[in-house]
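In: pasting a predicted model and its sequence here:
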Amino acid sequence: MSDQPTAQARIQELTARLHHLNHQYYQHDISEISDQEFDQLLAELQGLEKQYPELALPNSPTQRVGGTITKQFPTAQHRYPMLSLGNTYSEDDLREFDERVQKGLEGAPYSYVCELKIDGVAMSLRYEDGQLTQGVTRGDGTRGDVVTSNVRTIRTLPLHLHAAENQPQDFEVRGEVFMPLPVFDELNAEREQNGEALLANPRNAASGALKLQDSAQVAARKLRFYAYSLLTPGRHFASHSAGLEALTAYGLPVSDTWRRCQSIEDVLEFVHYWDKKRFELPVATDGIVIKVDDLRQQDQLGFTAKSPRWAIAYKYPAEAARTRLNEVQYNVGRTGAVTPVALLTPVPLAGTVVKRATLHNFNQIEALDLRLGDLVFVEKGGEIIPKITGVDLEARPATAVPIVYPTECPACGTPLVRPEGEAHFRCPNERGCRPQLKARLEHYVSRKALNIDGLGAETVGRFFDLGLVQTVADIYDLAAKRPELVTLERLGEKSIDNLIAGIEKSKTVPFDRVLFGLGIRYVGETVAQKLAAHYRNIDALMAATAEDIAAVPEVGGVIAVGAAHWLAQPENRELIERLRTAGVQLALTGEPPRAVSDRLAGQTFVLSGVFEQYSREQLQQLITSHGGKITGSISKKLNFLVAGENMGPAKREKALGFKVPIISEQELLAMLPTADEAVAETSAVVATETLSAASSANPGEQASLF
């Protein structure tokens, strides 16, 4: 498609078609075309937008897959404050709430709307002329983070509304962003395979996803959204229930579990119904929200300083059960951490049958004074993962046996170690402990690391058990082992072709994800991104000392020591060379960000506390852009401690002991060049770099630069 007008018409046609198909699928469960046909249309639109980026629409369906990188989330003020609700766990309190409403309305008739309280992240969305223009988190209720690019990846959320009767031109939607339980379970299963700490509940998982800087990663988290309120500058509807019906008519997702109740008895009936029924839903809920339906009556009742008088949240008490602790199993993770898991007599709890519960570490076993054979109390509540909260000491049998924590690795027999200041015992046998070796392979092929198609955790684990792979570098030798692969059950020619193609494709995965995939202890996804951005390639990183690495923004001393130790090991250096030979990306492509000036060159800073004008991350970027370095620890080599509000007293005391200057945010900013000075200094830096590059290439051509 060569001419721009034709491309523009096709982009508009595809955009409208895909919006319609998304609406039919996510709002009405109607699939008008096959997934393959949908993907073909989306791919065509992506191709046209790449060829003609100026024609791409802000709310294009391609935004669903993400790809926007947001280094900082700006904040925005809410037009309507996002107040929190008062909570109660008692039916008596609900009746008292009803009495206050009755009194406040002076005996006038009223009704309530009851809604399930989704356990997610409160979000405010703005629609203008039917287009989604902004998504803002609750924040402090007055201001929140603008996360529009991340919100656009939520597939159940329409980016473009179909015109409906009485649809306001400009309005806000309040609702809850959440992670469905099946997605949460899948994510935690992946984390468990990778030896990572499990997420406690879907709410934390959703909150963490919305803070990711890469919207493509947000899209992979498969978040969902339910709207529960519509706000307009003027009174557009007579009741809250009419607003919910309008939201549905506009095409926004509204949970169909809400109900209009004529009395407090109807409310209590709704509460009782969902007490058990809620566990059948694919979403975590922790209570019921009760609101006076009539909006004029809401105005009449008004607000307290913190919450509305016309609404209240009833929270269900934490689900608990009593069962017997039969055994403690010890799992060895990717980093060698030995984690105890309680094996229980199966017991129904919160809609599931619980057989296992996390014990975290030996400290918890000691704190609870757990013994084998004890009757223990297990809770879920807001924590989806069952946990033991106590022991029924009165029912402790005489045969109860104290739990003896192993002194040797349950997998390889190596004596366990417990590093100072850490809660976990660890197996130090990194090269010979099979669960560690296997978990590192599973981590390398996982979605957030190399994400190798056709080689998931189960398959690579099977290959490990069969002796086909031992290290991540062995993965790149699998193509040469095709004769062995074709003899394996459940692995046909097509599967092998897909696997080999996936391995080949993994060679294009960016350096930061490769670094994360290596499984270096403490180097998670974010730290890997920071290290890759700072050093640009694996050779520079391997040449760095622990002290050098600790100076990288947001990389602490413990992380730095662990990374430097791992990179210094001969076996790991050999592994990196094998990956290099295989063609894996071990360097970032493109030009590194250019410094604004060298005003802070040679100076190191520690930031502590909360700052007024900038966030801590913004100050870190300012310092590094002017040539300074950030470190996480205070030593006699430190140049400045930048102190904000609520700075830790220990850091202040340590800085005073080393006679490190303590400066304020304003004093730091005064050290930076003005806007005009920065322009001049940037030009000087560019000229110097250009001259240096030219001089290196051919000294005789220097004069041609001026």
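Out: Good, I have the coordinates.
In: from now on I want contacts and neighbour counts done on CA atoms only, so please keep to that.
Out: Will do.
In: which residues of the stretch 101-250 of the chain fall in strands?
Out: 112-118, 121-128, 131-137, 143-145, 170-178, 224-231 (DSSP state E, counting those that start in this stretch).
In: quick check: nearest residue in space to Ile388, chain neighbours excluded?
Out: Sequence neighbours aside, Val378 is the residue nearest to Ile388 in space, at 4.5 Å (criterion: CA to CA, 6 or more residues apart in numbering).
In: oh, I was asking about Ala532
Out: Asp512 (5.3 Å).
In: residues near that neighbour, how many?
Out: By other CA atoms under 10 Å, 25 other residues sit near Asp512.
In: that one is in what secondary structure piece?
Out: Element membership for Asp512 (DSSP states H and E) is helix 511-517.
In: hmm, back to that, what's the closest of the strands of the stretch 101-250 of the chain to Thr323?
Out: Thr323 sits nearest to strand 112-118 of all the strands of the stretch 101-250 of the chain, at 28.8 Å, using CA to CA.
In: ok, residues contacting that closest one?
Out: Under the contact criterion CA atoms under 8 Å, 6 or more residues apart in numbering, strand 112-118 has outside partners 176, 178, 240-241, 257-263, 267, 270, 283-293, 313.
In: could you list the buried residues of it?
Out: Tyr112, Val113, Cys114, Glu115, Leu116, Lys117, Ile118 (16 or more other CA atoms under 10 Å).
In: tell me which two in these are the farthest apart.
Out: Tyr112 and Ile118 (18.2 Å).
In: still on that earlier bit, which among the contacts of strand 112-118 end up buried?
Out: Members of the contacts of strand 112-118 classed as buried by 16+ other CA under 10 Å are 176, 178, 240-241, 258-261, 267, 270, 283-293, 313.
In: so which bits of stretch 82-99 are buried?
Out: So, applying 16+ other CA under 10 Å, buried residues of stretch 82-99: Met82, Ser84, Leu85, Asn87, Thr88, Leu94, Phe97, Asp98.
In: check contacts around the closest residue to the fourth one other than its chain neighbours.
Out: If the residues on either side of it in the chain are set aside, Asn87 comes closest to Ala313, at 4.8 Å by CA to CA, 6+ apart. For Ala313, the contacting residues are Leu85, Gly86, Asn87, Thr88, Lys117, Gly287, Ile288, Val289, Ile290, by CA under 8 Å, 6+ apart.
In: likewise Arg126?
Out: Contacts for Arg126 were tallied using CA under 8 Å, 6+ apart; they are Leu132, Thr133, Gln134, Gly135, Asp170, Phe171, Glu172, Val173.
In: same check on Gly243?
Out: Ser229, Leu230, Phe237.
In: Thr257 now?
Out: Here Thr257 is in contact with Glu115, Leu116 (criterion: CA under 8 Å, 6+ apart).
In: next up, a structure to set beside the first:
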Amino acid sequence: MKVSKTEANKAIAALREELNRHNYLYYVLDQPEITDAKYDQLYGKLVALEEQYPELVTADSPTQRVGGAAGAGFQTVHHRIPLLSLNNAFSEQELGDFDQRIKRLTGAENPAYVAELKIDGLTVALTYQDGVLTQGATRGDGVTGEEVTANLKTVRTIPLRLRGTPPGLVIVRGEVYMNKGDFETLNRTREDSGETLFANPRNAAAGSLRQLDPKITAARRLDGFFYDLLWWEQAGDNGPATQEDALTQLKEWGLKVNPTSTLCASIEEVITFCRRWQGERLTLPYEIDGIVVKLNSLQAQAEIGTTAKAPRSKIAFKFPAQEVETQVREIIVNVGRTGAVTPLALLTPVQIGGSVVSRATLHNDDFIREKEIRIGDTVILRKAGDVIPEIVRVVKEKRTGEEREFQFPTACPVCGSSVYREPGEAVTRCLGAACPAQLKEFIIHFASRGAMNIEGLGPSIISMLLTREMIKDPADLYALTFDQLLTLERFGEKSARNLLTAIERSKATPFDRVLFALGIRHVGAEMARRLATSFRSIDQLLSATKEEFLAVPDIGEAIAESVIHYAGEEQNRRLIHKLKQAGLQMALAPELQEAALPLTGKTFVLTGSLAVLTRSAAEEAIRRLGGKPGSSVSRHTDYVVAGKDPGSKYQKAQELGVKILDEDEFQNLLQEAAARQEREEVDC
């Protein structure tokens, strides 16, 4: 019997609320109130009503968890708040050093911390607009990630609508993971069907979340814990004052928070927490790889700020690495994109830290000599930081006399050119300017996800293109034709079109990532962003002097000399000219050109609590208009913005004569700057 639309709307709203409540009780609190059969009955009623009136289906309906049609790919998301990584501590002494830094930076005698288990999963950010989940994204490189909203909606512990009355805009950070039991079940199923097994639960979670078909993700039984409130946007409310309060708020909204998170009154209590879970980690149903320690005061967190890579107020304590015994079967050498000749030990495969390891880097000739590693040796292998396989020592008492010493090559094993080790350096480098191994590794780096992100252009295809002499440098990728690609092994029309589309799409890659893609020594992704922002175009960058480089924060002698050396090489100049001709972004986009923004060159320091804007929103507004938020007051500070209960920064600003703005004056300054920018854009 068909009900009226008005009646259906009321019934759907009631069923939606009831089912979401039962999902929360079952998946988050583990306290079900009804049987599975009763839940299925309610769910069936909702499905039937929504089928009658599909226009009444909402984004927060439980029926939207099952996953829709498979997509063609993932869109790139620019994170409103960067998802920074954490600095690591590998010992209790380093935790003590962290505590001393916090005391020095904050002036607090006894800072409190929150200690949380570091879940070994995939970091995600969820955005809720008016309480409804509108976007879910992976961390990616911290600045940009992939939108995986449809897949995250299939994770039962993630609420489609927040409980209570949340602010208009909320962004939270958490970790999606796979339980050990579900991981083992998944691998058994894959083994039975002849599919490749996942190495560990983290890889399984990452692979499951990045499925183009949400139905596959839904079948993988992912879970999640949430631990950071990144954005809170509500007039007159600055949100929680402490990390402990933030976790409580997340729980009240229906997000799953790890129940082991603990408020610690001192670093000694933090160390006790770390010792406990180091011993009990194997009893947990999920993998952890350490403890995250956070300063409890969110105001103090904001005031001491971040470095380019990590917040100063947080640290990850990494558990001591696991160790196993294995054998060195052979030693080979690899040649990297910068010419570094790196020895690599091929090992008898061994299980360690949740994955199978069959090789380990030997770094350089000095490392081999210091450890006295020989081919055939029995060695102790460690996964340092639970990530990188590392040979700790040789078990010399197990030597048989048949072991062979390794002779470091005097010529490049790939091109035959001489190798050279600069005085004071540990790395030996190939001197062959046209070394195929260097070129291949360079193009692999150029096409990688963090650089130009040319999807589908992997090492095997790059090898074919080089072997067939279709490319001689990365710029040649942009001259490839459909007919050329069809001549490659296993290339059909569809794969050729897909690759050409990916190459064409990469032309829109922002300037900072193009700069990173160039593979300049010492210039990683973070430094590329800093250089792009400071010099704004490739021409300005390559013509800069050493003094101009050293004037930029965080740029030292090594980076300055490396970029200047790169700029002086004719082959690099030719490559950049070809990339320009191909249409790559060799300057900041006009909207990002700081010189065109009204607050360019102005530094702001915030202190105290703001009534209208959150601290992060205020800092974002400053950046958007070209200004720079600072963490400490100096003679170079242009403005100190003083909210309620300002701290020592207010007094220092008075002492130094720095202009102090109250919140109303700050808002007026922002509005005037924004209006000026709009007028300039209209004039253009």
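Out: Looks like it arrived, so ask away. All values reported here derive from a predicted model rather than from experimental measurement.
In: how about the following helix or strand past the helix holding Asp512 of the first structure: buried residues?
Out: Using DSSP H and E, the helix or strand that follows helix 511-517 of the first structure in sequence is helix 525-535. Under the neighbour-count criterion of 16+ other CA under 10 Å, helix 525-535 of the first structure has Thr526, Val527, Ala528, Gln529, Lys530, Leu531, Ala532, Ala533, His534, Tyr535 buried.
In: between the contacts of Gly243 of the first structure, which is nearest His162 of the first structure?
Out: Among the contacts of Gly243 of the first structure, Leu230 lies closest to His162 of the first structure (CA to CA), at 16.3 Å.
In: distance of the residue nearest to that closest one when sequence neighbours are not counted relative to Pro348 of the first structure?
Out: Once flanking residues are discounted, Leu230 of the first structure sits nearest to Val173: 4.8 Å by CA to CA, 6+ apart. Applying CA to CA, to the nearest Å, the value for Val173 of the first structure to Pro348 of the first structure is 38 Å.
In: who's more crowded, those two?
Out: Regarding Val173 of the first structure and Pro348, a neighbour count based on other CA under 10 Å identifies Val173 as having more, with 19 against 13.
In: for that one, give me its contacts.
Out: If you count contacts by CA under 8 Å, 6+ apart, then Val173 of the first structure has Ser124, Leu125, Arg126, Tyr127, Ala227, Tyr228, Ser229, Leu230, Leu231 around it.
In: right, and the pair among the residues you listed with maximum separation?
Out: Among those, Tyr127 and Tyr228 lie farthest apart (CA to CA), at 15.0 Å.
In: comparing the two, which residue is more hemmed in?
Out: Per other CA under 10 Å, whichever of Tyr127 of the first structure and Tyr228 has more neighbours is Tyr228, with 22 against 19.
In: my guess is the more buried one contacts Val254. True?
Out: Yes - using CA atoms under 8 Å, Tyr228 of the first structure is in contact with Val254, at 6.6 Å.
In: what is in contact with those two at once?
Out: Joint contacts of Tyr228 of the first structure and Val254 (CA under 8 Å, 6+ apart) are Leu244.
In: matching residues in the first structure for stretch 243-260 of the second structure?
Out: On the basis of TM-score structural alignment, stretch 243-260 of the second structure is assigned to residues 240-257 in the first structure.
In: off-centre distance for the matching stretch?
Out: Centroid separation for stretch 240-257 of the first structure versus its chain: 28 Å, with CA atoms, centre = their mean, to the nearest Å.
In: also stretch 298-312 of the second structure?
Out: Chain-centre distance of stretch 298-312 of the second structure: 17 Å, with CA atoms, centre = their mean.
In: find me the equivalent region of that stretch in the first structure.
Out: Going by TM-score structural alignment, stretch 298-312 of the second structure lines up with residues 295-309 of the first structure.
In: still on that earlier bit, inside strands: which ones of the buried residues of stretch 82-99 of the first structure?
Out: Asn87, Thr88 (DSSP state E).
In: can you give me how far stretch 306-323 of the second structure is from the chain middle?
Out: With CA atoms, centre = their mean, you get 14 Å for stretch 306-323 of the second structure.
In: could you pull out the buried residues of the longest helix seen in the first structure?
Out: Longest helix in the first structure by number of residues (criterion: DSSP state H): helix 4-28. By neighbour count with 16+ other CA under 10 Å, helix 4-28 of the first structure contains the buried residues 7-8, 10-12, 14-15, 17-23, 25-27.
In: is it true that Ala76 of the first structure lies in a strand?
Out: Yes - assessed by DSSP: H, G, I helix; E, B strand; the rest coil, Ala76 of the first structure belongs to a strand.
In: next up, the contacts around it.
Out: With the criterion set at CA under 8 Å, 6+ apart, Ala76 of the first structure makes contact with Val136, Arg143, Gly144, Asp145, Val146.
In: okay, now the second one: neighbour count?
Out: Per other CA under 10 Å, the neighbour tally for Arg143 of the first structure reads 17.
In: just Arg173 of the second structure next, same as before
Out: Arg173 of the second structure: 22 surrounding residues under other CA under 10 Å.
In: that one maps to what in the first structure?
Out: In the first structure, the residue matched to Arg173 of the second structure (TM-score structural alignment) is Arg174.
In: which ones are touching that match?
Out: Neighbouring residues of Arg174 of the first structure by CA under 8 Å, 6+ apart: Ala122, Met123, Ser124, Leu125, Ala227, Tyr228, Ser229, Leu230, Leu231.
In: for those, which ones persist in the second structure?
Out: Retained contacts for the contacts of Arg174 of the first structure in the second structure, judged by both residues aligned by TM-score structural alignment, their matches' CA atoms under 8 Å, are Ala122, Met123, Ser124, Leu125, Ala227, Tyr228, Ser229, Leu230.
In: closest one to Asn331 of the first structure out of these, please.
Out: Using CA to CA, these come closest to Asn331 of the first structure at Ala122, 36.2 Å.
In: doesn't Arg203 make contact with the closest one?
Out: No - contact criterion CA under 8 Å: Ala122 of the first structure and Arg203 do not qualify, at 10.1 Å.
In: who's more crowded, these two?
Out: Remark: of Ala122 of the first structure and Arg203, Arg203 carries more neighbours, 25 against 21, as counted by other CA under 10 Å.
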